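[1] Build me a model from this:
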Amino acid sequence: MSSEQIKSYFNSLEAELEHCIKIAREAKMRSADPTPHPEILLAKDLAERVESLVGIEGVAQRIRELESQMPREEAALHIGLDFAEGRIGKKSKLDSVEGAIRTAVAMLTEGIVAAPIEGIARVGLGKNDDGTDYLKIY
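    Sure, this is the predicted structure:
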């Protein structure tokens, strides 16, 4: 098969998928379904899946950059540094830690399991006897 045939094949798959999603949306609107839209998130790659799953804007682009330079496991660690240094998820310290953990877990599980969202109930900080903080993951 030529590259044009392969491209055409994937374009037809994408068009058919969009058609099926449109039908699913219409069916959900007409029924008593609790959600008015299909629950499945569409994504073209892991980076997009992770960003949709964790809901943190800018993560997809950074994942692509990191994965072009290093293995996924290493990239997951570097994402944590990006959160810690404020390049991603510019929020409170605790929110940044939680975002880093959820994003790294999503990357390592390829964004296809519920672990990053449902497997981590919440993240908190505790105090050691010497007054330093420690991380609590529930």
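[2] can we go C-alpha only for contacts and neighbour counts from here?
    Noted.
[3] where exactly do the strands run in this protein?
    123-127, 133-137 (DSSP state E).
[4] Can you add mean neighbour count and distance to A24 and give those back as a markdown table?
    Below are those laid out as a markdown table (neighbours: other C-alpha atoms under 10 Å; distance: least, C-alpha to C-alpha, whole Å):
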| stretch | mean neighbour count | distance to A24 |
| --- | --- | --- |
| strand 123-127 | 13 | 36 |
| strand 133-137 | 12 | 37 |
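[5] I'd like these as TSV, with distance to L77 appended.
    Formatted as TSV, these follow (distance: least, C-alpha to C-alpha, whole Å):
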stretch	distance to L77
strand 123-127	18
strand 133-137	17
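[6] before we go on, could you also do this sequence so I can check it against the first one:
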Amino acid sequence: MKEKVEICYSVAEACRKKGYDVKDSVEIPLAADMAERVEELLSIKGIAQDIRDLSKEMTREEVSLEMSRRVVKRYIDEGRDAALEKAVRTGLAILTEGILVAPLEGITGLKILKNRDGSEYVSVAYAGPIRGAGGTAQALSVLIADIVRRDLGIGRYVPFDDEVERYIEEIQSYNRVKHLQYLPTPEEIKTVIRNCPVCIDGDGSEQEEVSGHRNMERISTNRIRGGMCLVLCEGLIQKSKKILKHTEKLGIQEWNFLTEIGKKEVNEEDSKSNKFLQDMVAGRPVFSHPGRPGGFRLRYGRSRVSGLAAASI
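    Alright, predicted model coming up:
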């Protein structure tokens, strides 16, 4: 099978060389496993075998953290910016198994910038495609950036007061435009922004602009930054316990502020989520309330009675 695939690829390459297509080469490279997919996706040669070796002893999340540190050491000669970018994208590609575009298009750039006191910090700009990576990978990408900036000797992000208020306004505005899985409280947002050692930034992805906290020194747009909102709310805050698990293993005390996240008082009557009822369009029928005996349940997906290309409801 492998030989026949290689023959097909050689024919396709020969056809592309004729110049009738947009590109003169086949865009999709061959890859045998996750390690090879990551290597080909990022065009960073020589990391596939390291990923395979580490995967025998570590979980995928641990492999992503360790490989990020190895990549930054390997490419430090190319400059800190290049080493930082390659390391964070490698970690995210491993978390997403080299399948998604999130490592390429979900992060639009990583920069080393300066605080008011002259110290340096790392800023990661996220975009909409980061959504596909899932909350855990989004959150871990911020942790990876923090671990890498430590290895490079770069300082932590120190936010201005008006920047903190901008985050609060922006997240609430984004939730009105595009629904968030989890909308943190203003106190939770303040806690994370004031304590997170990495700046979570993004490109202006929505047409709507913020009404206050405009034309800011270190925020390049007045438009709502969708990628930032996703990573902060559905990643870092919603998956705070998973981040803490890794920081405790690594002995990083700087992330302990996450222990204060998500400690809301839960009313026993409201413990069964009624959130979907709040967002219901007027006039739609309610089949079932959450947890109600005899309620309507919908299951969908593949089952034993459907084929590989079919879905059952």
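[7] quick revisit: out of the strands of the first structure, the one nearest K90 of the first structure is which?
    strand 123-127 (16.8 Å; C-alpha to C-alpha).
[8] in terms of contact, does D201 of the second structure touch V142 like I think?
    No: D201 of the second structure lies out of contact with V142 (C-alpha atoms under 8 Å); the separation is 10.9 Å.
[9] what touches both of the two?
    V124 (C-alpha atoms under 8 Å, 6 or more residues apart in numbering).
[10] Closest to the centroid, which residue in the first structure?
    V50 (1.7 Å; C-alpha atoms, centre = their mean).
[11] which one in the second structure is aligned with that one?
    In the second structure, V50 of the first structure lines up with V38, judged by TM-score structural alignment.
[12] OK, contacts around its match?
    So V38 of the second structure contacts A48, T90, A93, I94, E97, G98 (C-alpha under 8 Å, 6+ apart).
[13] want to try a markdown table for those residues, with neighbour count as columns?
    What follows is the contacts of V38 of the second structure, written out as a markdown table (neighbours: other C-alpha atoms under 10 Å):
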| residue | neighbour count |
| --- | --- |
| A48 | 17 |
| T90 | 30 |
| A93 | 28 |
| I94 | 26 |
| E97 | 17 |
| G98 | 23 |
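[14] And K2 of the second structure, what's its match in the first structure?
    In the first structure, the residue equivalent to K2 of the second structure is E14, according to TM-score structural alignment.
[15] got it, and V22 of the second structure?
    Checking with TM-score structural alignment, V22 of the second structure has P34 as its match.
[16] Kindly report the same for P103 of the second structure.
    Checking with TM-score structural alignment, P103 of the second structure has P116 as its match.
[17] wait, isn't its match in contact with V105?
    Yes: between P116 of the first structure and V105 a contact is recorded at 5.5 Å, counting by C-alpha under 8 Å.
[18] all helices in the first structure, in order from the N-terminus.
    3-30, 46-54, 59-67, 72-84, 93-108 (DSSP state H).
[19] for the stretch 101-250 of the second structure, same thing?
    Secondary structure of the stretch 101-250 of the second structure (DSSP state H, counting those that start in this stretch): helices at 135-151, 161-177, 186-195, 226-230, 240-250.
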